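# starting from these lines, generate the structure:
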Amino acid sequence: MIVGIGVDVVDLARFERAATRTPKVIDRLFAQSEQGAQSEQSEQGAQSEQSAMSGLAALAEQNDRAEPAEPAEQGAADRILSLRSLAGRFAAKEALIKALGSSDDVHWHDLRVVSDEHGNPSFALSGGVAARAAARNIGHFHLSITHDAGIAMAFVVAESA
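This next block holds a predicted model:
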């Protein structure tokens, strides 16, 4: 039985500005295991991070035309896609909190977005988030994440155990 739903939308440009203005926000919101290629980008410094993020609009246009990236551009594209991925993961975390019904005792690192061998996203819960899910008898969360038109969106359905 469905016991909760949540949806959240993240403006990619706003997310990028926040990450540029306060780079440590990425570490506050995401465990290292969630950051993937993003952690490599963080080590390169704010200047290269800003230049990679500024290319998001161009990459989106390129993706819309379905033209493959040039090999020299692929590294920057991977970093940009990582920011898009993190924005989607942030939307997923926000949507899960809404499906839980409360953000009490919720810490960002207690809910991690993980991917299976096929790239399908799901949650790994711990701490206060796992306790709240157990208290509400939630046995499974269904998660869908999408990116389009400058936004990342996530939809979560909480199902009873």
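# switch to C-alpha atoms for all contacts and neighbour counts from now on
Will do.
# gap between the residue nearest to the spatial centre of the chain and A135?
The centre of the chain sits closest to R89, judged by C-alpha atoms, centre = their mean, with a distance of 1.5 Å. As defined by C-alpha to C-alpha, to the nearest Å, R89 lies at a distance of 24 Å from A135.
# what do you get for I151?
Spatial separation of I151 from A135 under the definition C-alpha to C-alpha is 33 Å.
# quick one: which of these two has more around it?
For I151 and A135, the more surrounded residue by other C-alpha atoms under 10 Å is I151, and the numbers stand at 18 against 9.
# T22 versus that one, what's the distance?
Note on I151: its distance to T22, by C-alpha to C-alpha, is 20 Å.
# contacts for stretch 5-23 next, please.
Residues from elsewhere that reach stretch 5-23, judged by C-alpha atoms under 8 Å, 6 or more residues apart in numbering: 25-26, 42, 46, 49-50, 53, 83-84, 87-88, 90-92, 94-100, 150-158.
# one more sequence to fold, the one below, so I can look at both together:
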Amino acid sequence: MGHGIDIVSLPDFRRLMEGLETAFISRTFAQSEIAQFPEGTSRVQHIAGRFAAKEATLKALGVGFGNGISFKDIQITRENGKPPIVTLCGGAATMAQQIGITNWQLSISHSEDTAIASVIATAENNIPDA
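Here you go, the predicted model:
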């Protein structure tokens, strides 16, 4: 039903976060996401990857932020030992329901300089049995 990919330059993202981290995070991420952010050297990579996943999800939906969709309408979380998951609420959930998207596959990766996310949106009847 849709595919989205987004890449974030970590040096640019670090500059964006300097002095604005608290405001940016509280405006962009839900508390369930913030609770999973690590401290230390991998923090910026982690947050940038989650941000890229939100952008990739929008692309898979075929819309942008501001069209009745906020950053917090797309939540990216992960349970230990499992892949990250996309959870929608608000305007994003409404949009997905209107176009028939019921499932999400998400992959996030990092290097020293970039974070990238790829999201595939499918309808329930398009998912093969596991």
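# which residue in structure 2 aligns with the residue nearest to the centre of structure 1?
Using TM-score structural alignment to pair residues, one finds that R89 of structure 1 aligns to R50 in structure 2.
# does its match really touch I74, like I thought?
No: proximity of R50 of structure 2 to I74 does not meet the contact threshold set by C-alpha atoms under 8 Å, at 10.1 Å.
# what residues sit buried inside the longest helix seen in structure 2?
Of all the segments of type helix in structure 2, defined by DSSP state H, the longest one is helix 43-61. Within helix 43-61 of structure 2, the residues that qualify as buried are 44-61, counting by 16 or more other C-alpha atoms under 10 Å.
# by contact count, what packs against it?
In terms of contacts (3 or more C-alpha pairs under 8 Å, 6 or more residues apart in numbering; DSSP states H and E), helix 43-61 of structure 2 is packed against strand 2-9, helix 10-17, strand 74-77, strand 103-110, strand 114-122.
# contacting residues for F155 of structure 1?
F155 of structure 1 makes contacts with I5, G6, V7, D8, A92, A95, L143, S144, I145, as judged by C-alpha under 8 Å, 6+ apart.
# change it to 6 Å
When the contact criterion is C-alpha atoms under 6 Å, 6 or more residues apart in numbering, the partners of F155 of structure 1 are G6, V7, L143, S144.
# over in structure 2, tell me which residue corresponds to it.
The alignment partner of F155 of structure 1 in structure 2, by TM-score structural alignment, is S118.
# same check, this time on S102 of structure 1
Taking TM-score structural alignment, the alignment pairs S102 of structure 1 with V63 from structure 2.
# how about that match, secondary structure?
At V63 of structure 2, secondary structure determined by DSSP: H, G, I helix; E, B strand; the rest coil is coil.
# measure it to A117 of structure 2 for me?
Going from V63 of structure 2 to A117 of structure 2 by C-alpha to C-alpha gives 17 Å.
# comparing these two, which residue is more hemmed in?
Between V63 of structure 2 and A117, A117 has the larger neighbour count (other C-alpha under 10 Å), namely 24 against 15.
# ok, how many other residues are close to L29 of structure 1?
Look at L29 of structure 1: counted by other C-alpha under 10 Å, it has 20 neighbours.
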